[in-house]
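1. just to be clear, the model below is a prediction. Sequence and coordinates:
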Amino acid sequence: MMTRHIAIYCRVSSKGQDTASQKPDLHRWVDAFAPDDEVTWYEDQFSGRTMDRPAWSRLRSNVDAGKINQVVVWRLDRLGRTARGLTALLDELPRRGVGLISIKDGLDLQTPAGRLMANVLASVAQYETEIRGERVRAGQEIARRDGKTWGGSKPGRLLQLTNDQVETIRDLDARGKTKSAIARACGVSRPTVYRILKSSQSASQEQGI
C-alpha cells in the first residue's frame, strides 16, 4: 500500500525574499499535530499570480498520484492569489481525499465552515491583487498628468512596481507572450516591460547564466 505524506508548502514572490517568517509556525504545527507522520516540504520563490510554479507543480503531481493526504500552508494566499486558481483547487482537493490546513487563517478544508471560509479568502486574495494593480496604474496616471515620464530613470530602477509584477512580467515573457500583452496584463507601459526584461538579461549575463 502506498504511503501518503503531508505536504508543507511555502511560497514567497521573489528571490529577494525568503520563507523564514513562515517556517516557525509550520514547524510548530508539525510538532503538535504530525510528529510521527511523513512530511515533505515544498518551497517556491515565484509570483502567486500563476499556479504554474516548480515546487507547486511537483506537489500537484503528487496529489494526482495519490501520494499526499494533506496540504499545510502558513496562509491561504501562499497557495496563490487568483480566485479562479484557488477556487478550482479548493473544489479538487476534497474530491481527491486531500485535506488543507491554513494555519494563520484557522482554516480546515475538511469542515463545512472551513470550505466556506476558504472560498471567501480566495476572493479576498484576488481583490487585494486587483486593488494593488489599480493603485499602480492610478499612480502612473497622476505622474503622467504632472508631466513625469518613465524613460529617464536610472538603469535598473523599477519605479512603482511590486515584486509580483516584476515576476509576472518575466514569467509571461518566458511563455512567449507579446510585450503589449504583458504590459496590459501587468498594468504598465511597454517601455517598462522592455526595461525590466533588459535588466534581467543583463543580470543573467553578469552572473554567467
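-> Done, it's in. Numbers count the residues shown, from 1 in each chain.
2. rest of the way, CA atoms for contacts and neighbours
-> Noted.
3. just the buried residues of the longest helix seen in the chain, please?
-> Among the elements of type helix in the chain, defined by DSSP state H, the one spanning the most residues is helix 112-145. Of the residues in helix 112-145, those scored as buried under the neighbour-count criterion (16 or more other Cα atoms under 10 Å) are 114-115, 117-119, 121-126, 129, 133, 136-137, 140.
4. tally up the residues packed near Ile68, please.
-> Neighbourhood size, Ile68 [other Cα atoms under 10 Å]: 25.
5. measure Ala174 to Ser123 for me?
-> In this structure, Ala174 lies at 28 Å from Ser123, with Cα to Cα, to the nearest Å as the measure.
6. SS state for Cys10?
-> Judged by DSSP: H, G, I helix; E, B strand; the rest coil, the three-state class of Cys10 is strand.
7. dropping in the other structure now:
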Amino acid sequence: MIKLGYARVSTQEQNLDLQLDALKKEGCKQVFTDKVSGVKATKPNFEKLMEYARPGDTIVIWKLDRLGRSTIKLIELIEELKNKGVNLKSLSESIDTSTATGNLFFQFMCVLAEHERNIIRERTKAGLESARARGRSGGRPEGLSERYRKIAPEVKEIYEKNNRSTDEIREMFKIKSQPTLYKILKYAGVDIKGFLKKRV
C-alpha cells in the first residue's frame, strides 16, 4: 500500500512545482503529471496512474479540480477507484476516502451529482419543449455530418437566390444526394414545404 501522486496544469506555460512540492511532502512514492485542460476527456498520464494503482493504494492530489471540472465525472471517478479498492486523498480540501469522514463526503458528493444530473435533464427537456412550441424538433437532423452543418448557411444563401437548380447546388457543394440537400436546408432553417416544390 503506497501513496501515488497526481498533478495537473491546464497549459504548457503553467508550473507544476506547487503541486509537486505538496505531493512530495505527503510522502508520495511516485508522481504522475499531465499538462492538459481539465475539460479534456483524455489525460494520458492519469490513465497510466489508474492502471498502475493497486488495491490499498492511495492516489493523492493537491486539489479536487485537478481531476476535472464536472461533479458528475468526479463522482464517477471516485466510484471507479472505490471499486478498485483504491483511496483518494485531496490535500487542499482535507478529504480522504479511506476514512469515515471521507466516505461521508463521498456520499454527499453523490447527492450533488444526482442533483446536477436532474438539472441537466430538466434544462434539456425545457429546451426541447420550447423548440417544439416554435415548430422545430430537437437535435440535428439524423445523419448530417459536421461538414454539411458548416456549409448549411452558404447552401441556404445560394438556394434562396433562386437562380440555380438543386442539382447545380449539389454539384457546387459536393452534396451526395437530394435527401441530404433536404436535410441541410432544413438544418439551415429553410421552409421545407417550399423546398419540396422541386425546381428545375
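-> Thanks, I have it. All values reported here derive from a predicted model rather than from experimental measurement.
8. any idea what the TM-score comes out to?
-> A TM-score of 0.49 describes the superposed chains when it is computed by TM-score structural alignment, normalised by the length of structure 2; 144 aligned residues with a Cα RMSD of 4.5 Å.
9. got a list of what Leu59 of structure 1 touches?
-> The contact partners of Leu59 of structure 1, taken as Cα atoms under 8 Å, 6 or more residues apart in numbering, are Ala7, Tyr42.
10. oh, that last question was meant for Tyr42 of structure 1, not what I typed.
-> When contacts are counted by Cα under 8 Å, 6+ apart, Tyr42 of structure 1 touches Ala7, Ile8, Tyr9, Cys10, Ala55, Trp56, Leu59.
11. assign the first one to helix, strand or coil.
-> Spelled out, that is Ala7 of structure 1. Following three-state DSSP, Ala7 of structure 1 is assigned to strand.
12. list the buried residues for the longest helix along structure 2?
-> Scanning structure 2 for the longest helix, with DSSP H as the assignment, gives helix 100-133. Judged by neighbour count (16+ other Cα under 10 Å), helix 100-133 of structure 2 contains these buried residues: Gly102, Phe106, Met109, Cys110, Ala113, Leu128.
13. that older thread, on contacts alone, who are the packing partners of the helix or strand that the longest helix of structure 1 is followed by?
-> Beyond helix 112-145 of structure 1 on the C-terminal side, the first helix or strand identified by DSSP states H and E is helix 163-174. Where contact means 3 or more Cα pairs under 8 Å, 6 or more residues apart in numbering; DSSP states H and E, helix 163-174 of structure 1 is packed against helix 179-186, helix 190-206.
14. can I get those helices in a markdown table including mean neighbour count and distance to Glu92 of structure 1?
-> Written out in a markdown table, the entries for those read as follows (neighbours: other Cα atoms under 10 Å; distance: least, Cα to Cα, whole Å):
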| stretch | mean neighbour count | distance to Glu92 of structure 1 |
| --- | --- | --- |
| helix 179-186 | 16 | 27 |
| helix 190-206 | 15 | 35 |
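15. in JSON lines, list those along with distance to Ile68 of structure 1.
-> Compiled in JSON lines, these are given as follows (distance: least, Cα to Cα, whole Å):
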{"stretch": "helix 179-186", "distance to Ile68 of structure 1": "34"}
{"stretch": "helix 190-206", "distance to Ile68 of structure 1": "36"}
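16. biggest separation within the buried residues of helix 100-133 of structure 2, which pair?
-> The distance between the two most remote of the buried residues of helix 100-133 of structure 2 (Cα to Cα) is 39.0 Å, for Gly102 and Leu128.
17. which secondary structure elements does the helix or strand harbouring Gln19 of structure 2 contact?
-> Applying DSSP H and E as the criterion places Gln19 of structure 2 in helix 17-26. Counting contacts by 3+ Cα pairs under 8 Å, 6+ apart, the secondary-structure elements packed against helix 17-26 of structure 2 are strand 3-9, strand 58-61.
18. is it possible to get TSV of the ones you listed that adds distance to Ala152 of structure 2?
-> Conversion of these to TSV gives the following (distance: least, Cα to Cα, whole Å):
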stretch	distance to Ala152 of structure 2
strand 3-9	38
strand 58-61	46
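19. looking at these, spot the one closest to Lys186 of structure 2.
-> Closest to Lys186 of structure 2 of those is strand 3-9 (Cα to Cα; 42.4 Å).
20. got the angle for the closest one vs helix 17-26?
-> Comparing the axes of strand 3-9 of structure 2 and helix 17-26 via axes from the mean of the first three to the mean of the last three Cα atoms, to 10 degrees yields an angle of 170 degrees.
21. buried stuff in strand 3-9 of structure 2?
-> Of the residues in strand 3-9 of structure 2, Lys3, Leu4, Gly5, Tyr6, Ala7, Arg8, Val9 count as buried by neighbour count, 16+ other Cα under 10 Å.
22. next: stretch 149-160 of structure 2.
-> Of all the residues in stretch 149-160 of structure 2, those buried under the rule 16+ other Cα under 10 Å are Arg149, Ala152, Pro153, Val155, Lys156, Tyr159.
23. ok so, going back, between the buried residues of helix 112-145 of structure 1, which is nearest Trp29 of structure 1?
-> Nearest to Trp29 of structure 1 among the buried residues of helix 112-145 of structure 1 is Gly114, at 17.5 Å by Cα to Cα.
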